[in-house]
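**Student:** Build me a structure from this.
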Amino acid sequence: MKTAIGAAKNTSWALAFADFKEITKVRLAVSVVFSSLAGYLLGADQVNLVSLVLLAFGGYCMVGASNVYNQIIEKDLDALMNRTRNRPIPAGRMSVNRALFIAVLLTLLGVITLYVLNPKTAMFGAISIFLYTSIYTPLKTKTPLSVFVGAFPGAIPFMLGWVAATNDFGIEPGTLFMIQFFWQFPHFWALGWMLDEDYKKGGFKMLPTGKKDGGTALQIIMYTIWMMVISVIPVFGITGRLHLSIPAAILIFLMGLVMLLFAFKLYEKRDNASARRLMLASVSYITLMQVVYVIDKFI
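**Tutor:** As a prediction, the model looks like this:
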């Protein structure tokens, strides 16, 4: 009997943990934390392990809180879409009150943890939650401009790490912000292209023209080019302490060209398979670009 009870408790905890990971969107949150840590390493004169841990924990809490608030607000719409109907709230595995408790707790933990690093980091973290929850989320069913608004909180993590390391906001974190800002358009429009039919079930307007057409594909190409240009600007020595060597800049530019090739393929074929390849290329680009920046600093 005790064994059966223990096994049931273990199963219950495992399911609860699985729901926690899903409602905080663990993979997205981890990728955001990675961006923050990369920004920290770029800004830090000396790497402090405690600061890295605080940034990782606080960053996860802030991203997780944003995702939970988002799923509370969109619970009825999530129930209409194939990709989201099995989320904890629409599936009935988690109540709204429990989700709200998790969101508030994560918000408090995140703000307090980031404040320990410095007040500016906590401020930018709080701004990201406000923009994502209070402006981006409601706009998703009203206008494709929601992607533009959502790009602001989405671009904060890379620069947040620099601010956490330096307690300063200037040209360097501003450049990191702009890189991730422009990257988000081809990334999310490729995702929106793939999931357009499902998004429409929930009433979401994610593509800039509202259609999977040449206009959307052309805008993806344009924003990809802007992303490539801004990603290599530090090589010209005009971004303060944020530097990039010529070999690193060439490597990053070539990675951008690969992503641009996929964007042109989408313009040519205009199918979901091309959009998926572009989306995967964009994920690889943002990760590898940040790795190159960090390695370039330390070698």
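
**Student:** use CA for all of it now, contacts and neighbours both
**Tutor:** Noted.

**Student:** Specify the local secondary structure of residue 206.
**Tutor:** Counting by DSSP: H, G, I helix; E, B strand; the rest coil, the backbone at residue 206 sits in coil.

**Student:** What about the closest residue to it other than its chain neighbours, how many residues nearby?
**Tutor:** Counting by Cα to Cα, 6 or more residues apart in numbering, residue 206 lies nearest to residue 144, which is 5.0 Å off, once chain neighbours are set aside. For residue 144, the neighbour count with other Cα atoms under 10 Å is 17.

**Student:** got the contact list for residue 144?
**Tutor:** Neighbouring residues of residue 144 by Cα atoms under 8 Å, 6 or more residues apart in numbering: 205, 206, 207, 208, 209, 210.

**Student:** Go again with 10 Å.
**Tutor:** By Cα atoms under 10 Å, 6 or more residues apart in numbering, residue 144 lies in contact with 204, 205, 206, 207, 208, 209, 210.

**Student:** hang on, residue 276 packs against residue 193?
**Tutor:** Yes: the criterion here is Cα atoms under 10 Å, and residue 276 meets it with residue 193 at 8.5 Å.

**Student:** where do the contact lists of the two overlap?
**Tutor:** Common neighbours of residue 276 and residue 193 (Cα under 10 Å, 6+ apart) are residue 266.

**Student:** These two: who's more crowded?
**Tutor:** Neighbours were counted for residue 276 and for residue 193 using other Cα under 10 Å; residue 193 has more, 27 against 20.

**Student:** Tell me how far that one lies from residue 222.
**Tutor:** As judged by Cα to Cα, to the nearest Å, residue 193 and residue 222 stand 16 Å apart.

**Student:** cool, residue 30 as well?
**Tutor:** Separation of residue 30 from residue 222 (Cα to Cα): 28 Å.

**Student:** Helix or strand: which one has residue 186?
**Tutor:** Assigned by DSSP states H and E, residue 186 belongs to helix 171-194.

**Student:** compare with the first, here's sequence two:
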Amino acid sequence: MAVIETSIKQHTIVSDFKEITKMGLSLSVVFSSVAGYLLGADQVSLKILLLLALGGYFMVGASNAFNQIIERDLDVLMDRTKNRPIPAGRMTVNTAFIIAVIFTILGIGILYTINPKTAMFGAISIFLYTSVYTPLKTKTPLAVFVGAIPGAIPFMLGWVAATNNFGIEPGTLFAIQFFWQFPHFWAIGWFLYDDYKKGGFFMLPTGKRDRGTAVQTIMYTIWTVLVSIIPVFGFTGKLYLSPIAAVVVGLLGLAMVYFAFRLFKEMSAIAAKKLMLASVSYITLLQIVYVADKFLRDLWI
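**Tutor:** You can find the predicted model right below:
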């Protein structure tokens, strides 16, 4: 009986650790960073790749832990967050704070061993997410704009890690993921509107599930697609996209635009959830296409 109780307790501790650091989200950020690194690297270093993955994971984990500490009193009001470790009483604020601080030190420290610029952008991401985006969520819809900045850093962070340089190439990667954040988070804000309302969060640009929000979602979706195919024109330095890859990215983008228009037409939580899923698929497949296109071109050359 003691063995069974111990295994259950260990499972709970592991689950809470995963939730306080949002492991799933952290791993998706690592994926974006790795994609950016592969795009920027002339020669792939497994050592730097591993350091980037670890540093990126700790960086996002720290941001999420700080976020849950700050929002603990609001999390208890919402169905989707009331069972998080802190509001549910399974983890103390002090424990979460220790995890957040350790993750911050490890994340920035590991990224610094790659190069100082990578560490700087990692630190900026943690600061903006924790100290600016999180407090603004209950005050203004502009919080999404602020949150889109740290959200867009991982893709470009990989390029900076590979080159120790910030220029047009990582700037373009940043722009792609920056514009993508808006339809993605507005879709989430739409289908979780009632739950967010309980916590007093302002996520939608007009504050309502109305035509104005739907139109802005369409606009930012289109801008996301346009920015995503810009590298095919050769304006973005070493970041280049072949015509075939640009067509693939464009078709993926049209699918996301389709779901944005579906939201405008149906004005429903179901349509918003479909757009959210389409946006996740889009950014993931885009990064895969970008990386595959680069390495296939290198093989041909």
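
**Student:** Would you map the helices across the stretch 1-150 of the first structure?
**Tutor:** Here the stretch 1-150 of the first structure has its helices, by DSSP state H, counting those that start in this stretch, at 2-23, 26-43, 49-73, 75-78, 96-117, 119-130, 137-139, 146-166.

**Student:** Output the ones you listed as a markdown table; include the columns mean neighbour count.
**Tutor:** Shown next, in a markdown table, are these (neighbours: other Cα atoms under 10 Å):
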| stretch | mean neighbour count |
| --- | --- |
| helix 2-23 | 13 |
| helix 26-43 | 22 |
| helix 49-73 | 23 |
| helix 75-78 | 18 |
| helix 96-117 | 19 |
| helix 119-130 | 20 |
| helix 137-139 | 19 |
| helix 146-166 | 25 |
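
**Student:** right, so of those helices, which gets closest to residue 234 of the first structure?
**Tutor:** Closest approach to residue 234 of the first structure among these is made by helix 26-43 (12.3 Å; Cα to Cα).

**Student:** helices or strands up against the longest helix along the first structure?
**Tutor:** Scanning the first structure for the longest helix, with DSSP state H as the assignment, gives helix 272-298. Packing partners of helix 272-298 of the first structure (3 or more Cα pairs under 10 Å, 6 or more residues apart in numbering; DSSP states H and E): helix 26-43, helix 171-194, helix 214-231, helix 246-269.

**Student:** could the helices of the stretch 1-150 of the first structure go into CSV alongside distance to residue 227 of the first structure?
**Tutor:** As requested, the helices of the stretch 1-150 of the first structure are exported to CSV (distance: least, Cα to Cα, whole Å):
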stretch, distance to residue 227 of the first structure
helix 2-23, 30
helix 26-43, 16
helix 49-73, 23
helix 75-78, 31
helix 96-117, 28
helix 119-130, 21
helix 137-139, 24
helix 146-166, 12
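
**Student:** and of these, who's closest to residue 198 of the first structure?
**Tutor:** Closest among the helices of the stretch 1-150 of the first structure, using Cα to Cα: helix 75-78, at 10.1 Å.

**Student:** before we move on, back to that, just tell me the aligned range of the helix holding residue 186 of the first structure in the second structure.
**Tutor:** Here helix 171-194 of the first structure aligns to the second structure at residues 168-191, judged by TM-score structural alignment.

**Student:** Stretch 58-69 of the first structure now?
**Tutor:** Counting by TM-score structural alignment, stretch 58-69 of the first structure corresponds to residues 55-66.

**Student:** distance from that stretch to the first structure after superposition?
**Tutor:** Compared with the first structure after fitting, stretch 55-66 of the second structure deviates on average by 0.3 Å (mean Cα distance after the TM-score superposition for the first structure).

**Student:** and if you look at stretch 26-33 of the second structure?
**Tutor:** Stretch 26-33 of the second structure differs from its equivalent in the first structure by a mean of 0.5 Å after superposition (mean Cα distance after the TM-score superposition for the first structure).

**Student:** what's the offset of that stretch from the middle of its chain?
**Tutor:** Stretch 26-33 of the second structure sits 8 Å away from the centroid of its parent chain (Cα atoms, centre = their mean, to the nearest Å).

**Student:** Which part of the first structure matches that stretch?
**Tutor:** Counting by TM-score structural alignment, stretch 26-33 of the second structure pairs with residues 29-36 of the first structure.

**Student:** how near is residue 231 of the first structure to residue 126 of the first structure?
**Tutor:** 26 Å.

**Student:** cool, and residue 47 of the first structure?
**Tutor:** Distance from residue 47 of the first structure to residue 126 of the first structure, by Cα to Cα: 24 Å.

**Student:** Isn't residue 233 of the first structure up against residue 250?
**Tutor:** No: applying Cα under 10 Å as the test, residue 233 of the first structure and residue 250 come out as separate, 11.4 Å apart.

**Student:** When these two are compared, which one has more neighbours?
**Tutor:** A side-by-side neighbour count of residue 233 of the first structure and residue 250, using other Cα under 10 Å, places residue 233 first with 17 against 14.

**Student:** Report the contact partners of the closest residue to residue 37 of the first structure other than its chain neighbours.
**Tutor:** Nearest non-adjacent residue to residue 37 of the first structure, counting by Cα to Cα, 6+ apart: residue 161, 5.7 Å away. Neighbour list for residue 161 of the first structure: 33-44, 52, 55-56, 59, 121, 167, 173, 176 [criterion: Cα under 10 Å, 6+ apart].

**Student:** so what corresponds to residue 161 of the first structure in the second structure?
**Tutor:** So residue 161 of the first structure corresponds to residue 158, using TM-score structural alignment.

**Student:** is it true that residue 51 of the first structure touches residue 163?
**Tutor:** No: counting by Cα under 10 Å, residue 51 of the first structure stays clear of residue 163, with 11.8 Å between them.

**Student:** shared neighbours of those two, which are they?
**Tutor:** Common neighbours of residue 51 of the first structure and residue 163 are listed as 40, 117 (criterion: Cα under 10 Å, 6+ apart).
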